[in-house]
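In: What follows is a predicted protein model with its sequence.
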Amino acid sequence: MDAPRLTVARARRLRRAMTPPELRLWSALRRRPEGRKFRRQHPLGPYVLDFYCDEARLGVEVDGLAHDLGSAPARDRMRDA
């Protein structure tokens, strides 16, 4: 399977396994605040954004406890750069 398909498959898995903080934010974003449509677990290159608004070109990443463990801090720094 090529990289884009793997990223899309990963995004689908993440949509089914959203964390409690992601679920809380999604419950607000799905109401289209200020008329803006957000997508959840949106693939972008090799990454999957937790939420994305195309109109505003805005990506939102919800970092919870899992982002403090193991190699996650280094991966997050690379992603953010």
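Out: Structure received.

In: rest of the way, CA atoms for contacts and neighbours
Out: Fine.

In: So for the residue nearest the centre of the chain, what's the nearest residue that isn't a sequence neighbour?
Out: Per CA atoms, centre = their mean, the C-alpha nearest to the average position across the chain is that of residue 50, at 1.4 Å. The shortest distance from residue 50 to any non-neighbouring residue, by CA to CA, 6 or more residues apart in numbering, is to residue 41 (4.5 Å).

In: Please tell me how far the lengthiest helix in the chain is from the chain's geometric centre.
Out: Longest helix of the chain, by residue count under DSSP state H: helix 3-16. Chain-centre distance of helix 3-16: 11 Å, with CA atoms, centre = their mean, to the nearest Å.

In: Included below, for side-by-side comparison, is a second structure:
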Amino acid sequence: MTYELLKEDARSNRKNMTEAESIFWSVVKKNALGERCLRQHIVGDYIVDFLFRRSKVIVEIDGGYHFTNEQQENDALRTDWLEHQGYKIVRFTNEQVLFDTNKVIEIIKVSLSREIRGSL
């Protein structure tokens, strides 16, 4: 995919977030966790749901289609590529974000602090 197409898709994704993505964004925007979070950000040939660039933590919030065999294979390839670029990927389901938001945020806080400590 060309960068321009990715940029259009990312813009569309930002305008049409899922309920879980909206809830997550409302909690993490404006440096709420001590680090700026970007949503629907382009990394290589991929658009990641949320990126904490300084600590290189990517948060993916997966809906039901992520549980098909084909999508799981695609997600595995994507995760492998992103990890080889130095990113840590943390995945949650929509349900986890919707119904256990506090636990999701605590896991993110731990991931951010580990990645920041690891880069010092």
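Out: Received it, and whenever you're ready, just let me know what you need. What you see is a predicted model; the values in this text were computed from it and never measured.

In: After superposing, what score do the chains get?
Out: Once superposed, chain against chain, the TM-score is 0.85 (TM-score structural alignment, normalised by the length of structure 1); 80 aligned residues with a CA RMSD of 1.6 Å.

In: before we move on, back to that, sec struct for the residue nearest to the centre of structure 1, please.
Out: strand (DSSP: H, G, I helix; E, B strand; the rest coil).

In: Could you pull up the residues touching it?
Out: 22, 40, 41, 42, 59, 60, 61, 62 (CA atoms under 8 Å, 6 or more residues apart in numbering).

In: For the longest helix of structure 1, give me every contacting residue.
Out: Contacts for helix 3-16 of structure 1 (CA under 8 Å, 6+ apart): 40, 41, 42, 43, 45, 46, 47, 48.

In: same deal with stretch 57-72 of structure 1?
Out: Contacts of stretch 57-72 of structure 1 (CA under 8 Å, 6+ apart): 21, 22, 49, 50, 51, 52, 53, 73, 76.

In: which ones are touching the third one?
Out: Contacts were defined as CA under 8 Å, 6+ apart; by that measure residue 49 of structure 1 touches 40, 41, 42, 43, 59, 60, 61.

In: three-state assignment of residue 22 of structure 2?
Out: Taking three-state DSSP, the label given to residue 22 of structure 2 is helix.
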